[in-house]
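In: sequence first, predicted coordinates after that:
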Amino acid sequence: MPALAAPDIDPAAAFPDVRALRDAAKARNWQAVEAGFGRLVDPAVHRLAVSQVGDALDRGLVESVAAANPIDPLSQTLLAWRLVHDGWNIRTGAWGNNVSQEQWKAFHTHLHRAEQILIEVTARHPGYTSAWTERLHTARGLSLGQAEARRRYERLSAGAPGFYAAQDAMVQQLCPKWGGSYEAMHGFAVECVRSAPPGSVNGGMVPAAHIEHWLLLTRDEDDRAGAAYLKRPEVQQELRWAAEQSVFHPAFRPGPDWVDAHSLFAMAFSLAENYQAAAAHFNALLHGGNLASESGWQYLGDAAKEFAAHRERAFQKGFGR
């Protein structure tokens, strides 16, 4: 059987409108960017476009456009996104005790500025979901606490129930490494599934939480402890339940974040060596366009290579392709 092509991990692979916006951003064509955002009606696609355009736009252009449009929610949110993104790049993904004082200072400077911008945006435009989602990231980075993060999440959810990007941010916020607990994180993830309509992508929060749990056990103990945790019967049962309620429910239809959800399930099952369950998710992604998400997989190293290696291992067991 011929080898599979490398998976496409481009977040915009399934969204031509977002790719066009990103191309316009790379070309420094602000008018095309602004017009393109005006045609986006799905808040989840808008959020994806903010991340793709924010990363592609030249920082100087973002600054100048935002300065010229101080009450424009789009340019202000793109600038805030870029500040947060650049701040996290300075901090890096290292554990806190491996981040220097200079890195912490620059990180907080970026996030404080982004926070002030986002406060203004959400005050003028209370329903601007992309800005509220970014405020969850600033709350975590600035250590504003669980109660404040919850307040922001509930404020966002009032206008956009079950918003995947916001729930993903809250799983991070509620994990122990950010002042939460395993109980709070897993309880939230399960509630995301229960409160969503059958066939929604929100089931992806369950493997996201279990992967965070695996990561902390791997750090604090060793790889065997993390794998043993994921192999627990109750963990496997919860993962299967979440998949059946979401991406494998008869009502499921691919939409924003479906690739992320399947990728997380594939990773959680793969790390537990449940190759039959993992292969089902790898198959869905393969036949949906050979797509993959970096979410979670970056913890293993090169996300695309790790995804491909685990996929091949699952398929070698005879469960896929």
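Out: Perfect, thanks for sending it.
In: drop to CA atoms for contacts and neighbour counts, all remaining ones
Out: Noted.
In: so how far is the host helix or strand of residue 266 from its chain's centroid?
Out: Under the criterion of DSSP states H and E, residue 266 resides in helix 258-271. The chain centre lies 12 Å from the centre of helix 258-271; the measure is C-alpha atoms, centre = their mean, to the nearest Å.
In: count of neighbours near residue 212?
Out: 21 (other C-alpha atoms under 10 Å).
In: for it, give me its contacts.
Out: With contact taken as C-alpha atoms under 8 Å, 6 or more residues apart in numbering, residue 212 is in contact with 172, 175.
In: in the helix or strand hosting it, what's buried?
Out: Using DSSP H and E, the element containing residue 212 is helix 205-220. Along helix 205-220, these residues count as buried under the neighbour rule (16 or more other C-alpha atoms under 10 Å): 205-218.
In: now do stretch 293-303
Out: In stretch 293-303, counting by 16+ other C-alpha under 10 Å, buried: 293, 294, 295, 296, 297, 303.
In: before we move on, back to that, relative to helix 258-271, how tilted is the helix holding residue 212?
Out: 50 degrees (axes from the mean of the first three to the mean of the last three C-alpha atoms, to 10 degrees).
In: presented hereafter is structure B, for comparison with structure A:
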Amino acid sequence: MFSRIFRREPGEPRLTPPVLDTDIALDDHAVRHARDRARAGDWTAARDVVAVAGTDWELRSRRISVLSDAAVENDAWLYAWLRSSPDDPTAVTIYAEVLGVRAGDARGDAPASRTSPEQFRAFAELSDAAATASRRAIALAGPDDPTPYVELLGAAFADGQVDSPEFQEALAEAKRRDPYNFDLHVTMVSLLCQKWFGSHEQMFGAAREVAGAAPPGANVVVVPFLAHFEYAMREYGWDQRTPESLAACSRHFQRPEVQRELDTWAAKWRAGPHGPARAMTCRHWLALAYFLARRRAETKAALDEIGPYLGPTLAWAYFFPSTEAGFLTAWRWANT
């Protein structure tokens, strides 16, 4: 498949791929500016850009993620903030997420079969520290903010305690605070997938339930796309990224019943306003699904909406050696 996509016929114009913007902030330029100021020592810029998000919990969570990612490499500004305001719930939440990111980095992104006991041990220790910090953030958070609860739920990737009373209480409270929160349900669909602690049936059930209940335009309506990515990757591309595995995954997305379902969710997502925080991720998921289904016009339209904003959209790497390789493969095919 790769050779067919990249083959150029004689006389055919050479395609010039876009210059990709891989910033984790995607198209949120306000948080990019605040992050740069924080890195330069002005932690108040980080505080203020999160505060501006108000009760748009997805935007608040997205900005906290961007700032946390920055603090993983340079945490001096975060510790200055914590020294100045040790009980600031935003600073404590960022600190918890930094520990969570470091836990993921310690484990690495290789399959379990290629992950060492030392990596698993570091993952568990840092995840436990992240959970402790998340509990403190919960104690400090406002009565409607779901963000630290979502971060606490993410600790289950290390301990697997998805049936524990603490996990179920945190899940119920997060849903009460923001029932259609994108990050919350992505976390749940991921935890319930077969490669973690659930099954295909549990994963699809959770994704379809929230997508069906959410209002038109809500970003969480697109979460069933993630379930199909997880399913195809687990069934047809587990532990490999080859032309053969890509072709097998593509056949799944070409099934008429899969296309009908995903078209239903895409139409519902487009039927109402969607928050800016995760909309770009949703566009990437649509583009990837259309590409795998070999629907050229829809793939191109979705990619045109995305523009240069690649970011760290990991779903492409489910099927390709890297996110960039997947995106550019789809772009060349759609623009041929």
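Out: Good, I have the coordinates. None of the values given here were measured: they were computed from a predicted structure.
In: picking up where we left off before, so which elements touch the next helix or strand after the helix holding residue 212 of the first structure?
Out: The element immediately downstream of helix 205-220 of the first structure (helix or strand, assigned by DSSP H and E) is helix 223-230. Here helix 223-230 of the first structure touches helix 205-220, helix 258-271, going by 3 or more C-alpha pairs under 8 Å, 6 or more residues apart in numbering; DSSP states H and E.
In: so where is the next helix or strand after helix 223-230 of the first structure in the second structure?
Out: Once helix 223-230 of the first structure ends, the next helix or strand along the chain (criterion: DSSP H and E) is helix 233-245. Helix 233-245 of the first structure lines up with residues 256-268 of the second structure when matched by TM-score structural alignment.
In: mind putting the helices and strands packed on helix 223-230 of the first structure into JSON lines with distance to residue 70 of the first structure?
Out: Formatted as JSON lines, those follow (distance: least, C-alpha to C-alpha, whole Å):
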{"stretch": "helix 205-220", "distance to residue 70 of the first structure": "35"}
{"stretch": "helix 258-271", "distance to residue 70 of the first structure": "34"}
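In: out of those helices, nearest to residue 199 of the first structure?
Out: helix 258-271 (10.4 Å; C-alpha to C-alpha).
In: and the closest one with helix 233-245, angle?
Out: Going by the same axes, to 10 degrees, helix 258-271 of the first structure makes 150 degrees with helix 233-245.
In: what's the mean deviation for helix 258-271 of the first structure versus the second structure?
Out: By mean C-alpha distance after the TM-score superposition for the first structure, the fitted helix 258-271 of the first structure averages 1.1 Å away from its aligned residues in the second structure.
In: give me the contact list for that helix.
Out: For helix 258-271 of the first structure, the surrounding residues in contact (C-alpha under 8 Å, 6+ apart) are 201-205, 207-208, 210-211, 227, 230, 236, 239, 243, 247, 275, 277-282, 284-285, 291-297, 307, 310, 314.
In: buried residues, the next helix or strand after that helix. List them.
Out: Of the helices and strands lying after helix 258-271 of the first structure in sequence (DSSP H and E), the nearest is helix 275-287. Neighbour-count burial for helix 275-287 of the first structure flags 275, 276, 277, 278, 279, 280, 281, 282, 283, 284, 285, 286 (criterion: 16+ other C-alpha under 10 Å).
In: chain center to helix 275-287 of the first structure, what's the gap?
Out: That offset, for helix 275-287 of the first structure, works out to 20 Å (C-alpha atoms, centre = their mean).
In: so which elements touch that helix?
Out: helix 258-271, helix 303-316.
In: which residues in the second structure does stretch 90-97 of the first structure align to?
Out: Against the second structure, stretch 90-97 of the first structure falls on residues 106-113 (TM-score structural alignment).
In: between the two ends of the matching stretch, how far is it?
Out: Counting by C-alpha to C-alpha, to the nearest Å, you get 15 Å between the two ends of stretch 106-113 of the second structure.
In: any chance you could map the helices in the stretch 101-250 of the second structure?
Out: Here the stretch 101-250 of the second structure has its helices, by DSSP state H, counting those that start in this stretch, at 117-140, 147-154, 156-159, 165-177, 182-191, 200-213, 223-236, 243-254.
In: coming back round to it: closest to residue 253 of the first structure among the buried residues of helix 275-287 of the first structure?
Out: residue 284 (11.8 Å).
In: what's the closest non-adjacent residue to the residue mapped onto that closest one from the second structure?
Out: Residue 284 of the first structure maps onto residue 305 of the second structure when the alignment is built from TM-score structural alignment. If the residues on either side of it in the chain are set aside, residue 305 of the second structure comes closest to residue 283, at 7.3 Å by C-alpha to C-alpha, 6 or more residues apart in numbering.
In: that neighbour matches what in the first structure?
Out: Counting by TM-score structural alignment, the partner of residue 283 of the second structure is residue 262.
In: also residue 231 of the second structure?
Out: In the first structure, residue 231 of the second structure lands on residue 213 (TM-score structural alignment).
In: ok, that match touching residue 182?
Out: Yes: here residue 213 of the first structure lies in contact with residue 182, judged by C-alpha atoms under 8 Å, at a distance of 7.2 Å.
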